[in-house]
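> Only the shape, not the letters, is given here:
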């Protein structure tokens, strides 16, 4: 990790110098290590602050359910920008700022089912710092352009492409794909999405390079 963890924690907590609730976005290509970094960061932030002062809003909860992807004919590229409920995600981010005195209930994502789960996440009014992670936080179109103005800062996570691709292959195999099908999915679905995310790198406030996580 070229950015030390302690430096990242310090940078995140420094956002609290701003008034009101602050939101930190963590983005990067599929398999870059966004969730691993976010989980580690949240653990350290909760240790440094009151646990109730930190919230987590992952973008994954806003995946469209498979029944909707089937209806729209998009299930064969699940994970692309138009396979998420971007309107719902933007609405949740807005509520974090517009209704800070109310608990925000938001969908989570069940990895074993590969499906969103309604109201699985609760962000209480006491959460002054909310971390949200996802691929498309800096995308300039498709409705995603409404996300960046709602985030205090955005970090772009990257790792060696070969490492990232192998992570994705292993992930797809763990969820039932054959090795050949897993590699086909990475090539045909994940990599076009990764190219979109790489194109947003320069819009990030910070680039975090992960050697391993």
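Thanks, I have it. All figures in this text were calculated on a predicted structure; none of them were measured in a lab.

> can we go C-alpha only for contacts and neighbour counts from here?
Will do.

> which ones are touching residue 88?
residue 62 (C-alpha atoms under 8 Å, 6 or more residues apart in numbering).

> can you do 10 Å?
59, 61, 62, 63, 94, 106, 107 (C-alpha atoms under 10 Å, 6 or more residues apart in numbering).

> For those residues, pick the one with the most neighbours.
In terms of neighbour count, residue 63 stands highest of the contacts of residue 88 at 27 neighbours, by other C-alpha atoms under 10 Å.

> also this one, for the comparison:
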């Protein structure tokens, strides 16, 4: 997946040749077996769990598939500043949850073109209308931290198959530290980002509904 305008973070979590393994082939087969003209697959997990990597790889393995990241529904920094939430960017309350749920409902409709926002990490903002799900796209892989939260409005989104990546906190911390250092952050900024990310990771782990498929690693 190309993220509009920006450098991509490091990829995490998917071992080489995963889709040549029994587990990898089983996941692809399970998605392909879901009936319907439009199939929504949710890939959820904590920050740094590898959900973006897995979601992108799934789209590459599937025919007529497209990736829709949740991150396009980040609230703008100017809104976060007014709400005193700039330091919590990435937390559940810093997303347009109702907007995301509305998009998810539109995606359920077969043969419908859906326009969605894409997050530009180089500018730390969402770009409206930067992503398109074509009418012919049968499988839509949606990825994000909060897709399986057991609270409204997140729990109103309906998925045909759900996948959750479960990663130990120590490994998340290692990956996230590398991520923020890779963006050129100094150590104080890395520590602040890490504290926020791990708080969000704990929230995701405790508050998410059980998934159809759980991948541990």
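Structure received. It should be emphasised that the depicted structure is a prediction, and the values quoted were computed from it without experimental measurement.

> Could you report the TM-score for this superposition?
Once superposed, the chains reach a TM-score of 0.86 (TM-score structural alignment, normalised by the length of structure 1), with 198 aligned residues with a C-alpha RMSD of 1.8 Å.

> can you name the two of the contacts of residue 88 of structure 1 that are farthest apart?
The most widely separated members of the contacts of residue 88 of structure 1, counting by C-alpha to C-alpha, are 63 and 94 (18.3 Å).

> Could you tell me the end-to-end distance of stretch 29-36 of structure 1?
Chord length of stretch 29-36 of structure 1, first to last residue, is 13 Å (C-alpha to C-alpha, to the nearest Å).

> between the contacts of residue 88 of structure 1, which is nearest residue 199 of structure 1?
Among those, residue 59 lies closest to residue 199 of structure 1 (C-alpha to C-alpha), at 19.0 Å.

> re the thing from before, let me have the contacts of residue 88 of structure 1 in CSV, extended by distance to residue 167 of structure 1 and secondary structure.
Listed next are the contacts of residue 88 of structure 1 as CSV, based on distance: C-alpha to C-alpha, whole Å; DSSP: H, G, I helix; E, B strand; the rest coil:
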residue, distance to residue 167 of structure 1, secondary structure
59, 20, helix
61, 21, helix
62, 22, helix
63, 20, strand
94, 33, helix
106, 28, strand
107, 25, strand
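
> how about those in a markdown table, adding distance to residue 200 of structure 1?
Listed next are the contacts of residue 88 of structure 1 as a markdown table, based on distance: C-alpha to C-alpha, whole Å:
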| residue | distance to residue 200 of structure 1 |
| --- | --- |
| 59 | 17 |
| 61 | 22 |
| 62 | 20 |
| 63 | 21 |
| 94 | 22 |
| 106 | 26 |
| 107 | 26 |
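
> Kindly provide the distance from the most centrally placed residue in structure 2 to residue 184 of structure 2.
Nearest residue to the geometric centre of structure 2 (C-alpha atoms, centre = their mean): residue 144, 2.1 Å. Relative to residue 184 of structure 2, residue 144 of structure 2 is positioned 24 Å away (C-alpha to C-alpha).

> For the residue of structure 1 most remote from its centre, identify the helix or strand it belongs to.
Largest separation from the mean C-alpha position in structure 1: residue 180, at 27.0 Å (C-alpha atoms, centre = their mean). With secondary structure defined by DSSP states H and E, residue 180 of structure 1 is part of helix 179-185.

> Next: residue 26 of structure 2.
Residue-wise, residue 26 of structure 2 maps onto helix 22-32 under DSSP H and E.

> mind checking how far the residue farthest from the centre of structure 1 is from residue 121 of structure 1?
To residue 121 of structure 1, residue 180 of structure 1 is 35 Å away according to C-alpha to C-alpha.

> Structure 2: helices as residue ranges?
With helices called from DSSP state H, structure 2 shows them at 22-32, 51-61, 77-83, 97-107, 169-182, 187-207.

> just so I know, which of those lies nearest residue 151 of structure 2?
Of the helices of structure 2, nearest to residue 151 of structure 2 by C-alpha to C-alpha is helix 187-207, at 8.2 Å.

> by contact count, what packs against the closest one?
Here helix 187-207 of structure 2 touches strand 39-45, strand 161-166, helix 169-182, going by 3 or more C-alpha pairs under 10 Å, 6 or more residues apart in numbering; DSSP states H and E.

> angle of that helix against strand 161-166?
130 degrees (axes from the mean of the first three to the mean of the last three C-alpha atoms, to 10 degrees).

> Show residues contacting helix 187-207 of structure 2.
44-49, 87-92, 145-151, 164-167, 169-170, 172-185.

> where does residue 211 of structure 2 sit relative to residue 160 of structure 2, distance-wise?
Applying C-alpha to C-alpha to residue 211 of structure 2 and residue 160 of structure 2 gives a distance of 11 Å.

> Need the residues touching each of those two.
The overlap between the contact sets of residue 211 of structure 2 and residue 160 (C-alpha under 10 Å, 6+ apart) consists of residue 42.

> what's near enough to touch residue 61 of structure 1?
84-85, 88-89, 106-110, 115-121, 134.

> The strand ranked longest in structure 1 corresponds to what range in structure 2?
Assignment by DSSP state E gives strand 115-123 as the longest strand of structure 1. Aligned by TM-score structural alignment, strand 115-123 of structure 1 falls on residues 125-133 of structure 2.
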